[in-house]
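S.K.: When you get a sec, could you give me coordinates for this:
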Amino acid sequence: MPSDTGPRFDPATLSAHAASNRAMWESYSDEYQAKHGGDLAASGGFAWGTTQIPESELRVLDDVAGRDILEFGCGAAQWSIALAQRGARPVGLDLSERQLQHARRLMAEAGVDFPLVHASAEAVPLPDASFDVVFCDHGAMTFADPYRTVPEAARLLRPGGLFAFNHHSPIETICWPLDANEVSDRLALDYFGMHVFDDGEEVFFNLPYGEWIRLFRANGFVVEDLIEPQVKADTTSSYRSAVSLAWARRWPAEEIWRLRKP
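M.R.: Here you go, the predicted structure:
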């Protein structure tokens, strides 16, 4: 595959929330990479979440060599670069052209080449059963509608394929007021009916645990694991304040779903 693949991107086809998030990421990508690129480089791109827990410790993806892998919302493709260096055949998909420009730069620096797709994870311009793994570390499973992305993941996976993604836990979501800079130790948002959240800067998504499980089952997935990492005492993060890190030592701030397509 060439470095860029899929039909020409048409912004007019985007949902309203996708268009809003695309605009946000186009303007924020440079600042994001300047702020967090050091953390991602230090981990070698092969680590999960806002505290960069090594994949070698969590073992979410298993052996990646020789596997066709789609990164669902790849940003600057630090994860996909690490996968290519380990013998995988990754494809990076992102809604932000500016993020993909950063991905091309980092790919050139790393001396690897793989396809990048400029598209929404809600409507991926790639054939059915193209991948052994579809995965996401925040990315599309935070900023796109799961009622659209989960069916897309199921469509894109081959039988026996793995769907794995990390996102903010529902517990953290309902403890973080939309107008606040810090997470709270009190419930702040409704749990029942949670789906779409708009804090005025970005639109993001989450569901109650039961609804996640029903959505997975409706699309043919079997839940293999739900990993809830606990932040260690000496953990630092460019993503999280001291308050947020302290919170994540007591409650799950992020979680990783591991799902199988039979």
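
S.K.: Every contact and neighbour count from this point should use C-alpha atoms.
M.R.: Will do.

S.K.: Quick check: residue 98 touching residue 29?
M.R.: Yes - between residue 98 and residue 29 there is a contact at 6.4 Å, judged by C-alpha atoms under 8 Å.

S.K.: which residues in the stretch 51-200 of the chain form strands?
M.R.: Secondary structure of the stretch 51-200 of the chain (DSSP state E, counting those that start in this stretch): strands at 53-54, 68-72, 89-94, 116-118, 131-137, 157-168, 196-198.

S.K.: Quote the end-to-end distance of stretch 68-79.
M.R.: One end of stretch 68-79 sits 14 Å from the other (C-alpha to C-alpha, to the nearest Å).

S.K.: ignore the last one, stretch 49-61
M.R.: Stretch 49-61 has an end-to-end distance of 14 Å (criterion: C-alpha to C-alpha).

S.K.: Figure out how far it is from the centre of its chain.
M.R.: Centroid separation for stretch 49-61 versus its chain: 13 Å, with C-alpha atoms, centre = their mean, to the nearest Å.

S.K.: Let's see this one next, to set against the first:
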Amino acid sequence: MTEHSPREGTHRERGGTDVARVPAEGTHSPGEASEHANAERILGTVGPAARHPGPTESRSASRLWWDADADDYLAEHGSMLGEREFLWCPERLHESEAGLLGEVSGRDVLEVGCGAAACSRWLASRGARPVGLDISGRMLGHAAAANARTGTEVALVQGSADMLPFAAESFDIACSAFGGVPFVADSEQVMREVARVLRPGGLWVFAVTHPIRWAFPDDPGPDGLTAVQSYFDRSPYVEIDATGRATYVEHHRTLGDYVSQITSSGFRLLELIEPEWPEDHTEVWGQWSPLRGRTLPGTAIFRCLLPERPESAPGR
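M.R.: Presented below is the predicted three-dimensional model:
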């Protein structure tokens, strides 16, 4: 799993045009601790707001947030993610076991939202030619340092998932393990961009927090089992600073939204995977826990194929 996973502990509750009523993690009284307190201090975050940031503001917020939080995030989660592992989700689904990307040796692979690029280094170790793309320069700095430590060369590019800086038909496979997709204002544009840079017959596999989790507080305990808002409310979760600038943005789409975006962008959906929580998995990762995992799906993985172009009829 890449380092771009949802804000752990964020309680989203929206109603009309009011400011969110349940405090988000990062909206705390003086003296209260927060897992993201350092990033919030750097960015001057004051709390959540009912806003609908467009593409430019969403990109800006993601760059600001992950640059500010990268060091702390990797200090806490780096040991679980590894430096050369491909972990799809907190349910501990590994690509080495799942094989969702198929044969990667000799293939050009784009990792969207690579964070510190552990997945890309795993791909390189299997003979692929990966490129890791991320919006955060700080995360890419960690990726470059990990490349040097492991002796694994992975190309790293700074950019946004909805504006891929690559030529058409540059890759055989694209993948994203909790990277990029939920943080852009228009996820269908991500699908179109991935379709553009993939060669015909290419695979696009991406993992996101299961959309049903949007209806529940991001709490690993019993409170996280009670729905507090509508699954169909697509209002984004936004945090702002004192000037009103967005410092964190996360967008919500339903399962149906994702399926529609995938198919309208030219892909064929091969599989929708909802990993179950392993019985022997006792660790808590933010909002993911054995308690919730036994009851609610936490991750949705979409496996998509870009069909080959039909051959021209004889004489045409």
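
S.K.: coming back round to it: with residue 40 of structure 1 as the reference, name the closest of the strands of the stretch 51-200 of structure 1.
M.R.: Distance to residue 40 of structure 1, taken as C-alpha to C-alpha, is lowest for strand 53-54 among those, at 10.8 Å.

S.K.: matching residues in structure 2 for that closest one?
M.R.: On structure 2, the counterpart of strand 53-54 of structure 1 by TM-score structural alignment is residues 93-94.

S.K.: Kindly report the same for stretch 221-231 of structure 1.
M.R.: With TM-score structural alignment applied, stretch 221-231 of structure 1 matches the range 267-277 in structure 2.

S.K.: Please apply the same query to stretch 79-92 of structure 1.
M.R.: On structure 2, the counterpart of stretch 79-92 of structure 1 by TM-score structural alignment is residues 119-132.

S.K.: Between the two ends of that stretch, what distance do you get?
M.R.: Length of stretch 119-132 of structure 2, first residue to last, C-alpha to C-alpha: 9 Å.

S.K.: Also stretch 182-195 of structure 1?
M.R.: By C-alpha to C-alpha, the extent of stretch 182-195 of structure 1 from end to end equals 21 Å.

S.K.: With stretch 57-72 of structure 1 instead?
M.R.: Length of stretch 57-72 of structure 1, first residue to last, C-alpha to C-alpha: 22 Å.

S.K.: Could I get the buried residue list for that stretch?
M.R.: For stretch 57-72 of structure 1, a neighbour-count test (16 or more other C-alpha atoms under 10 Å) marks 60, 61, 64, 67, 68, 69, 70, 71, 72 as buried.

S.K.: For residue 222 of structure 1, see how far away the aligned partner of residue 141 of structure 2 in structure 1 is.
M.R.: Counting by TM-score structural alignment, residue 141 of structure 2 corresponds to residue 101 in structure 1. Counting by C-alpha to C-alpha, the separation of residue 101 of structure 1 from residue 222 of structure 1 is 36 Å.

S.K.: Tell me who's in contact with the residue nearest to residue 126 of structure 2 when sequence neighbours are not counted.
M.R.: Take residue 126 of structure 2 and drop its neighbours on the chain: the residue closest to it by C-alpha to C-alpha, 6 or more residues apart in numbering is residue 105, 5.9 Å away. Going by C-alpha atoms under 8 Å, 6 or more residues apart in numbering, residue 105 of structure 2 touches 126, 127, 128, 129.

S.K.: Output the strands of the stretch 51-200 of structure 1 in CSV; the columns should cover distance to residue 188 of structure 1.
M.R.: Converted to CSV, the strands of the stretch 51-200 of structure 1 look like this (distance: least, C-alpha to C-alpha, whole Å):
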stretch, distance to residue 188 of structure 1
strand 53-54, 28
strand 68-72, 29
strand 89-94, 31
strand 116-118, 36
strand 131-137, 25
strand 157-168, 15
strand 196-198, 13
